[in-house]
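**Q** no FASTA, just this:
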């Protein structure tokens, strides 16, 4: 058992909330069962991180009744996206979606892009088929609590052979510490389809600390390609706990592009299960820590398919007294012949009190494979600073250029120009530039 013995909500309160929200009976039952299971499960065991010492008390109160979609969109959201021009967008504020829009041409092709609560009501058979199949409810206390209390969320379904040229975007805003903030993203890309999904997590003014316990499940069927880009920019009052996971079938591909820009304690686990032959995964992660933040980032690839390929790049910059554990895990199972797994973790520390720990891990149960890793932890190279200064650049500008070059492999791959600009602004802000 863990030190957390009191669940954040009573079963009868959870059941009443689910019924009042108009959720189908199967979902209500699933939530209540997950809550009961949570009481029996431990917190996840993180590498070199005592998550039980984090502030995990306030999950908020489940919403009673359907959301008011007529409420005004806050300015902080409007600054990120043009609501009039954006055709494929979901905006969630606290526990519920307040704006949903899908272009008519994509809807005509059978694409579904709506909040997960609505999808559970209107596309119940489809949602029930895939929900919790990638991130299992019973894995640990966090996944069980998420299955019980998730709110709003996204359901993106791309039918067979449909290729979507424009990115689909969602924005998740938390500005009420009393509401549950736990979106669940469920993406299903059927055979030979293609889609780019982008989301953004942001905070408004919060009166009290709150826990974000989120999950993203991505099903990539044979020959499908999914690009998943996400930026987390939550305030110091938010503890961010996120599981992202994809299962990739034969010749499918997942590409993760992740910007961890939070100001509070953060745990994220981004995993690709390369189930099919010829399946591929490419994960790029950048993180910036400041203040007294504690962070634990894991990027993982598990190879089952023959000729499967995984690539991981993680870049982290630590300032002040921030600490980060960076884990890269490549697991090649027996039978995954000709698999290839490569990973690189690099941590740049800008303060003598900052701490970074890069842990490359290779677990190989098959002989006929290739795998490799590289890891480094250090400060800005003084020789690089000297070289740039010898070309007439100031020391401050030289450091800035080196840091941006260090983070460039991820920033340049953000598929939306506005989001890329926002990430660049966040990097500048977190580095005090």
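**A** Right, received. Where do you want to start? Since the structure is predicted, the reported quantities are computational estimates derived from the model, not experimental observations.

**Q** C-alpha from now on. contacts and neighbour counts both.
**A** OK.

**Q** what is the burial count for residue 424?
**A** Residues contacting residue 424 under the criterion other CA atoms under 10 Å number 16.

**Q** mind checking the SS state of it?
**A** Each residue gets one of three states, and residue 424 gets helix by DSSP: H, G, I helix; E, B strand; the rest coil.

**Q** I'd say it and residue 411 touch.
**A** Yes: the criterion here is CA atoms under 8 Å, and residue 424 meets it with residue 411 at 7.3 Å.

**Q** ok, which stretches of this structure are helices?
**A** With DSSP state H, the ranges of helices along the chain come out as 11-20, 25-38, 75-78, 104-108, 116-122, 124-130, 141-149, 382-389, 395-411, 417-430.

**Q** and residue 344, which of those is closest to it?
**A** The closest of the helices of the chain to residue 344 is helix 395-411. By CA to CA, the value is 11.8 Å.

**Q** what's in contact with the closest one?
**A** Contacts to helix 395-411, defined as CA atoms under 8 Å, 6 or more residues apart in numbering, come from residues 257-259, 284-286, 315-316, 380, 384-385, 388-389, 420, 423-424, 433.

**Q** now those residues: which count as buried?
**A** Neighbour-count burial (16 or more other CA atoms under 10 Å) applied to those gives 257-259, 284-286, 315-316, 385, 388-389, 420, 423-424.

**Q** among these, which one sits closest to residue 331?
**A** residue 284 (17.8 Å).

**Q** can you pull the contacts of that closest one?
**A** 256-258, 312-314, 409-410.

**Q** residue contacts, the residue of the chain positioned farthest from its centre?
**A** When distances to the mean C-alpha position of the chain are computed (CA atoms, centre = their mean), the maximum falls on residue 390, with 41.3 Å. For residue 390, the contact set (CA under 8 Å, 6+ apart) is empty.

**Q** what does residue 106 give?
**A** Contacts of residue 106 by CA under 8 Å, 6+ apart are residue 164.

**Q** kindly recompute the last result at 10 Å.
**A** Contact analysis of residue 106 by CA atoms under 10 Å, 6 or more residues apart in numbering lists 87-88, 112-113, 158, 162-164.

**Q** same deal with residue 334?
**A** Residue 334 touches 303-306, 364-368, counting by CA under 10 Å, 6+ apart.

**Q** most neighbours, which of the residues you listed?
**A** Highest neighbour count within these: residue 303, with 32 neighbours (other CA under 10 Å).

**Q** quick check: that residue vs residue 290, distance?
**A** Look at residue 303 and residue 290: by CA to CA, to the nearest Å, they are 34 Å apart.

**Q** below is an additional structure, to be compared with the one above:
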């Protein structure tokens, strides 16, 4: 169903929900989000005039063709899958087309499905968590997502279940006219453990329009749970990447974010951990490479509510040509979060005099008995390091390449899939030229 940009609102959102035979409460939720989208303003990232971006091209419902096995997936999608795909879910344009979960994990109560299937088959779990960490009334983009989300991923890990192999999701678009707004919902129960790997890609080489990817991730780690969430985003320059990620942590739980924001077009990403429980911890590692005339806003946040909570945030970006990135690190320690420890580091390498990278570390502290610190740097490749490598017979170009890869390696090496790590290296080589 088409969603024209001039008239989208409550009525259009409700019509979409009813066309999918969704329950009345979800129809009402989409309608409310549609109404909000018509009156809320866009977020206001520093120094990025979003009114110039094509953010009102919502597309229409263009579902992919469901397949029975990974071997039947379209060639461009199959080419992105690691050799051993294991547990896997694939979204093609506006719908999930394939999902596979081992019988062993099913027997332990693990659930892996599209979010749309979760509405029908696991309504109570879905309704309890969906869009509670990322609210539809935050701004216009969140409201649009709340009204139009499609496909998506629902992963549920029961109490005490430890999943050894990563669960994988591939989100792929090759139709610029498709509504492409996946939502990933991960619920890890008490003392469970899971690694989740999200890969976002596109095949829009001949597209004339702008694809809007407006996505959200919500992770709920219950007491003692550990969730590792890795994501690699790389779409064509004609696409816009909007990615809001949220994690809510209970007592003694942990989330690890490993993010490669390597999209080729304009992007807004916001990765936030809410350390609600005592003793909870968050570790965020994020890399990005800007090329051409890209405009990016990359924000990482940690909000401490619980006592003895710890957060560490590392962002490293490389900027080429005329690319611009605004990199924000925000550590917030609320009143009562005694013994909290929040640390952050933002580093930007500039490879061109016309490139720009702003690193903005922000500490907001409302409690005395805490530790907090930040470091930020923006500069060029270290000349002494280049000279040292050249003195060992390495060319200047190769020396700079080695230094840049070393600069990014603390994140790349953490990707929990060998095949995806290799693919990430290829992306880096291509973007760094």
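**A** Great, that's in hand. Since the structure is predicted, the reported quantities are computational estimates derived from the model, not experimental observations.

**Q** after superposition, what is the TM-score?
**A** The TM-score (TM-score structural alignment, normalised by the length of the first structure) is 0.95; 425 aligned residues with a CA RMSD of 1.6 Å.

**Q** any chance of the buried ones among the contacts of helix 395-411 of the first structure in TSV, with distance to residue 127 of the first structure too?
**A** Output for those, formatted as TSV (distance: CA to CA, whole Å):
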residue	distance to residue 127 of the first structure
257	25
258	25
259	28
284	29
285	29
286	32
315	35
316	36
385	53
388	55
389	57
420	31
423	32
424	36
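
**Q** follow-up on the earlier one: among the helices of the first structure, which is nearest residue 248 of the first structure?
**A** Closest approach to residue 248 of the first structure among those is made by helix 124-130 (13.7 Å; CA to CA).

**Q** helices or strands up against that closest one?
**A** helix 25-38, helix 116-122, strand 154-158, strand 184-189, strand 210-220 (3 or more CA pairs under 10 Å, 6 or more residues apart in numbering; DSSP states H and E).

**Q** in that helix, what's buried?
**A** In helix 124-130 of the first structure, counting by 16+ other CA under 10 Å, buried: 124, 127.

**Q** what range does it cover in the second structure?
**A** Alignment of helix 124-130 of the first structure against the second structure: residues 123-129, by TM-score structural alignment.

**Q** which of the helices of the first structure sits most buried?
**A** helix 141-149 (a mean of 26; mean count of other CA atoms under 10 Å).

**Q** sorry, back to before: could I get the helices of the first structure as TSV with distance to residue 98 of the first structure?
**A** Formatted as TSV, these follow (distance: least, CA to CA, whole Å):
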stretch	distance to residue 98 of the first structure
helix 11-20	18
helix 25-38	21
helix 75-78	11
helix 104-108	19
helix 116-122	12
helix 124-130	21
helix 141-149	18
helix 382-389	48
helix 395-411	29
helix 417-430	20
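
**Q** for those helices, which one sits closest to residue 171 of the first structure?
**A** From the helices of the first structure, taking CA to CA, the stretch that ends up closest is helix 75-78, at 7.5 Å.

**Q** thinking again about what came up before, which ones among the contacts of residue 334 of the first structure map onto strands?
**A** Among these, the members found in strands (DSSP state E) are 303, 364.

**Q** returning to that earlier point: closest one of the contacts of residue 284 of the first structure to residue 233 of the first structure?
**A** Among the contacts of residue 284 of the first structure, residue 258 lies closest to residue 233 of the first structure (CA to CA), at 11.3 Å.

**Q** who's in contact with that closest one?
**A** 198-199, 228-232, 270, 283-287, 314, 410-411, 413-414.

**Q** can we see that at 8 Å?
**A** By CA under 8 Å, 6+ apart, the contact set of residue 258 of the first structure is 229-231, 283-286, 410.

**Q** and the two most separated of those?
**A** Among those, 231 and 283 lie farthest apart (CA to CA), at 13.8 Å.

**Q** conserved subset of the contacts of residue 106 of the first structure in the second structure?
**A** Mapping the contacts of residue 106 of the first structure onto the second structure (both residues aligned by TM-score structural alignment, their matches' CA atoms under 10 Å) leaves 88, 112-113, 158, 162-164 still in contact.

**Q** buried members of these into PyMOL, please.
**A** The buried residues among these can be selected in PyMOL (16+ other CA under 10 Å) with this line:
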select buried, resi 88+112+113+158+162+163
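
**Q** max pairwise distance over the kept ones among the contacts of residue 106 of the first structure: which two?
**A** Greatest spatial distance in these: 88 and 162, 15.7 Å, computed using CA to CA.

**Q** on that earlier part again, would you turn the helices and strands packed on helix 124-130 of the first structure into CSV with distance to residue 429 of the first structure?
**A** Output for those, formatted as CSV (distance: least, CA to CA, whole Å):
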stretch, distance to residue 429 of the first structure
helix 25-38, 38
helix 116-122, 33
strand 154-158, 29
strand 184-189, 28
strand 210-220, 23
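
**Q** and the ones you listed: which comes nearest residue 104 of the first structure?
**A** strand 154-158 (14.3 Å).

**Q** correct me if wrong: residue 113 of the first structure contacts residue 104.
**A** No: with contact defined as CA under 8 Å, residue 113 of the first structure does not count as touching residue 104 (11.4 Å).

**Q** now do stretch 362-378 of the first structure: distance to the chain's middle.
**A** 24 Å (CA atoms, centre = their mean, to the nearest Å).

**Q** sorry, back to before: ok, the counterpart of the residue farthest from the centre of the first structure in the second structure to residue 176 of the second structure distance?
**A** Aligned by TM-score structural alignment, residue 390 of the first structure pairs with residue 391 of the second structure. Per CA to CA, residue 391 of the second structure is found 49 Å from residue 176 of the second structure.

**Q** coming back round to it: so which of the helices of the first structure comes closest to residue 44 of the first structure?
**A** Closest to residue 44 of the first structure of the helices of the first structure is helix 141-149 (CA to CA; 7.2 Å).

**Q** still on that earlier bit, let me have the contacts of residue 284 of the first structure in a markdown table, adding distance to residue 78 of the first structure as columns.
**A** Converted to a markdown table, the contacts of residue 284 of the first structure look like this (distance: CA to CA, whole Å):
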| residue | distance to residue 78 of the first structure |
| --- | --- |
| 256 | 25 |
| 257 | 23 |
| 258 | 22 |
| 312 | 33 |
| 313 | 32 |
| 314 | 30 |
| 409 | 28 |
| 410 | 25 |
